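Engineer: Return a 3D structure for these sequence lines:
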Amino acid sequence: MPDTIAAAITAAVAALGPEASTARLDAELLMAGALGVSRSDLLLRHMRDPAPEGFAGLLERRMAHEPVAYILGTAEFYGLTLEVTPDVLIPRGDTETLIEAAREALTARPPRRVLDCGTGSGALLLAALSLWPQAQGIGIDRSEAALAVAARNADALGLAPRADLRRADWGAPGWAKGLGRFDLILANPPYVEDDAPLERVVRDHEPAGALFAGAEGLDAYRVLVPQFPRLLAPEGVAMVEIGARQADPVAAIAHAAGLATRLHRDLANRPRAVEMSVSR
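Structural biologist: Below is the predicted model:
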């Protein structure tokens, strides 16, 4: 291994090769993890230090297409540091669009009750609770392992007293009995087509049950969206993540359920979220 951290990072970028579009960032994050420091601290203070022995093992895992977030065990979302494991999807910056769109929609009426359907790591629910300190939230997931990750994140962020995490499957009869109505519903459901080509870093490592949703990627919307009218408070909104080509079919599913819709785009100007509310 090269003697200094700077040299080791340069060698790692070359080893990861052109297939890794984020090779430099990945190498820096792994090196920071090996040292137990932040990336900014690494770049400012440690580039001339000796390379730590643990870096080689982390790099080997990344070269086998394991996601950096799973290697390090954490991911950032909406300013929060979250634990992630292979039991949950890795939170992505594009999904922050849902929180920003909800903040815009609810400026005049901050939500008091929030429901996160398919909470996974708890990213959406905990971001909402951090944004609205008066809110109480329920996060549901059918995976006990995912709920355990979400519970640890809620506890680490001091949000556990306001985050009620429950095992539930929105496709099962009676799953929402007794939940009441919500000012904000958040959902990042599975929406990838079953035969969609995915990068190995996603296909081989992230949970298939949180990714795939039938031949058109619409199966989860067809089950979940028609249930929103009886879950939304009178002026409540639902924010649902979509794939880049799903705006029209998801809006059609919502309209058939009596919901009005509004499309929100992410920072790359791609369709990212559909806002839904009860038509009046």
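Engineer: Only C-alpha atoms from now on, for both contacts and neighbour counts.
Structural biologist: OK.
Engineer: how about the strands in the chain?
Structural biologist: Taking DSSP state E as the criterion, the chain carries its strands at 74-77, 80-83, 113-117, 136-141, 163-167, 182-187, 232-241, 259-265, 271-278.
Engineer: want to throw the ones you listed into CSV with mean neighbour count and distance to Leu25?
Structural biologist: Rendered in CSV, the data for the strands of the chain read as follows (neighbours: other Cα atoms under 10 Å; distance: least, Cα to Cα, whole Å):
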stretch, mean neighbour count, distance to Leu25
strand 74-77, 18, 14
strand 80-83, 19, 17
strand 113-117, 25, 31
strand 136-141, 24, 32
strand 163-167, 18, 33
strand 182-187, 25, 29
strand 232-241, 23, 26
strand 259-265, 18, 25
strand 271-278, 24, 25
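Engineer: For Ser130, find the nearest of the ones you listed.
Structural biologist: Judged by Cα to Cα, the one of the strands of the chain that comes nearest to Ser130 is strand 80-83, at 8.8 Å.
Engineer: Which neighbouring elements make contact with that closest one?
Structural biologist: Here strand 80-83 is seen to pack against strand 74-77, helix 144-156 when contacts are counted using 3 or more Cα pairs under 8 Å, 6 or more residues apart in numbering; DSSP states H and E.
Engineer: just the ones you listed: most buried one?
Structural biologist: Per-residue neighbour counts averaged over each of the helices and strands packed on strand 80-83 give the maximum for helix 144-156, namely a mean of 19 (mean count of other Cα atoms under 10 Å).
Engineer: Run through who's touching that one.
Structural biologist: Taking contacts as Cα atoms under 8 Å, 6 or more residues apart in numbering, the residues outside helix 144-156 that touch it are 82-85, 87-88, 119-123, 126, 140-141, 160, 163, 165-167.
Engineer: Another sequence for comparison is provided below:
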Amino acid sequence: MRIDELLKGAIQRLYSISETAQLDAQLLLAHVLAVSTSYFYTWPEKEVSAADISRFNGLLERRESGEPVAYLLGQQSFWSLNLEVAPCTLIPRADTERLVEVALSVLDIGDVNRILDLGTGTGAIALSLASERPRSTVVGVDLVEESVALAKRNAIRNQLSNATFIQSSWFEALEGNLFDLIVSNPPYIDPDDEHLSQGDVRFEPKSALVADNHGMADIEYIIQVAPRFMKQGAYLMFEHGYDQAIAVQTCFVEAGFIAVESFQDLGGNDRVTIGRLK
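Structural biologist: Predicted coordinates for the structure are as follows:
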């Protein structure tokens, strides 16, 4: 079967379950054929072998069941990086790049800083900051051992030597350490949120998504404990839900932080809130 015929059928199959059916189909076929998606526009008439069609159909079936494309490919682009992804942790999303942008805005490029990423997952945030601030050192922690191993592989994959990753339940393994900046994309979804049964998140670990107290429990804990691990004047910042900015700001103020401010994502939703230690 020709490439263009194969893609046309695949797009039709995915149309009802994905808003990006064409892109999904192209990415999956490019993965099978080990080519870039631009190849399809140059060689649409190329014949695809029976073995590759079989592999492609297998991936399409998994996508039809709702499995995220990133898990099917085993990788995801984030910031300037290409990251290995796995079902042990969340898939990095474009909204989280806003947290990276805000973090970089408080870090002068020539300064030597110590940065902590809590709940690092794939290492996306930590490695993005490490790549943009090479004189700084970044520590990423995660409760899940498999995620720590994944983040370490991503550091090697992206040739970044100024980021290290350790297993820790939040600050548990960090006694005696002080940081200039702490960032986190913690679990912040209400356990009763109906979106947990929809789309890609059905395949992602609930422990990385859900927090008690309407999604605020982990954010509240981090704000209370973080000052013990922050240098004077250091920043703490979170990614959070679109409707949680006021609650997060309140927690910061009640804990004595100053310069509390929220920033919007590309969709115009409050997505990142920061505070500075007096």
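Engineer: Can you give me the TM-score here?
Structural biologist: After superposition, the two chains reach a TM-score (TM-score structural alignment, normalised by the length of the second structure) of 0.92; 272 aligned residues with a Cα RMSD of 1.7 Å.
Engineer: picking that back up, please convert the helices and strands packed on strand 80-83 of the first structure to a markdown table, extending it with distance to Pro111 of the first structure.
Structural biologist: As requested, those are exported to a markdown table (distance: least, Cα to Cα, whole Å):
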| stretch | distance to Pro111 of the first structure |
| --- | --- |
| strand 74-77 | 20 |
| helix 144-156 | 19 |
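Engineer: that older thread, including distance to Leu106 of the first structure, could the strands of the first structure go into a markdown table?
Structural biologist: Listed next are those as a markdown table, based on distance: least, Cα to Cα, whole Å:
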| stretch | distance to Leu106 of the first structure |
| --- | --- |
| strand 74-77 | 20 |
| strand 80-83 | 21 |
| strand 113-117 | 12 |
| strand 136-141 | 15 |
| strand 163-167 | 20 |
| strand 182-187 | 9 |
| strand 232-241 | 8 |
| strand 259-265 | 14 |
| strand 271-278 | 11 |
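Engineer: How are the helices of the first structure distributed by residue range?
Structural biologist: Listed from the start of the chain, the first structure has helices (DSSP state H) covering 5-16, 23-35, 39-41, 54-63, 68-72, 96-105, 123-131, 144-156, 200-203, 219-224, 247-256.
Engineer: tell me the most buried of these?
Structural biologist: Among those, ranked by average contacts under mean count of other Cα under 10 Å, first place goes to helix 123-131 (a mean of 24).
Engineer: Distance from it to the middle of the chain?
Structural biologist: Here helix 123-131 of the first structure shows a centroid-to-chain-centroid distance of 11 Å under the convention Cα atoms, centre = their mean, to the nearest Å.
Engineer: what range in the second structure matches that helix?
Structural biologist: Against the second structure, the aligned range for helix 123-131 of the first structure is residues 124-132 (TM-score structural alignment).
Engineer: Spatially central residue in the second structure, please.
Structural biologist: Geometric centre of the second structure, nearest residue: Pro92, 2.5 Å, by Cα atoms, centre = their mean.
Engineer: That one pairs with which position in the first structure?
Structural biologist: With TM-score structural alignment defining the correspondence, Pro92 of the second structure maps onto Pro91 in the first structure.
Engineer: Make sure its match is actually in contact with Leu80.
Structural biologist: No - Pro91 of the first structure is not in contact with Leu80 according to Cα atoms under 8 Å; the separation is 10.6 Å.
Engineer: I figured Arg276 of the second structure hits Gly233, correct?
Structural biologist: Yes - at 5.9 Å, Arg276 of the second structure and Gly233 qualify as touching, with contact defined as Cα under 8 Å.
Engineer: one step back: so which of the helices and strands packed on strand 80-83 of the first structure comes closest to Ala268 of the first structure?
Structural biologist: Distance to Ala268 of the first structure, taken as Cα to Cα, is lowest for strand 74-77 among these, at 17.3 Å.
Engineer: what's the average distance of that closest one to the second structure?
Structural biologist: Once the two models are superposed, strand 74-77 of the first structure sits on average 0.4 Å from its counterpart in the second structure (mean Cα distance after the TM-score superposition for the first structure).
Engineer: Check the alignment and tell me where Cys251 of the second structure lands in the first structure.
Structural biologist: Correspondence of Cys251 of the second structure to the first structure, assessed by TM-score structural alignment: Ile253.
Engineer: Look up how far Met276 of the first structure lies from that match.
Structural biologist: In this structure, Ile253 of the first structure and Met276 of the first structure are separated by 11 Å, where distance is defined by Cα to Cα, to the nearest Å.
Engineer: Could you do Ala163 of the first structure as well?
Structural biologist: 23 Å.
Engineer: cool, Gln136 of the first structure as well?
Structural biologist: From Gln136 of the first structure across to Met276 of the first structure, the span is 21 Å (Cα to Cα).
Engineer: Then Pro133 of the first structure?
Structural biologist: According to Cα to Cα, Pro133 of the first structure stands 23 Å off from Met276 of the first structure.
Engineer: and what of Ala34 of the first structure?
Structural biologist: Using Cα to Cα, one obtains 44 Å as the distance from Ala34 of the first structure to Met276 of the first structure.
Engineer: again, but for Ile9 of the first structure
Structural biologist: For Ile9 of the first structure, the distance to Met276 of the first structure (Cα to Cα) stands at 46 Å.
Engineer: thinking Phe252 of the second structure is in contact with Ser262, fair?
Structural biologist: No - with contacts counted by Cα under 8 Å, Phe252 of the second structure stays clear of Ser262, the gap being 11.3 Å.
Engineer: Alignment lookup: Ala103 of the second structure to the first structure.
Structural biologist: Aligned counterpart of Ala103 of the second structure in the first structure: Ala102 (TM-score structural alignment).
Engineer: Surely its match touches Gly236?
Structural biologist: No - with contacts counted by Cα under 8 Å, Ala102 of the first structure stays clear of Gly236, the gap being 10.2 Å.
Engineer: So for these two, which residues contact both of them?
Structural biologist: Overlap between the contact sets of Ala102 of the first structure and Gly236, as judged by Cα under 8 Å, 6+ apart, is given by Leu184.
Engineer: dump the residue contacts of the match of Pro92 of the second structure.
Structural biologist: With contacts defined as Cα under 8 Å, 6+ apart, Pro91 of the first structure is in contact with 75-77, 121, 123.
Engineer: swap in Ala257 of the first structure?
Structural biologist: By Cα under 8 Å, 6+ apart, the residues touching Ala257 of the first structure are 225-226, 229.
Engineer: circling back to that earlier point, and of the helices of the first structure, who's closest to Ala268 of the first structure?
Structural biologist: Set against Ala268 of the first structure and scored by Cα to Cα, the helices of the first structure come closest in helix 96-105, at 10.8 Å.
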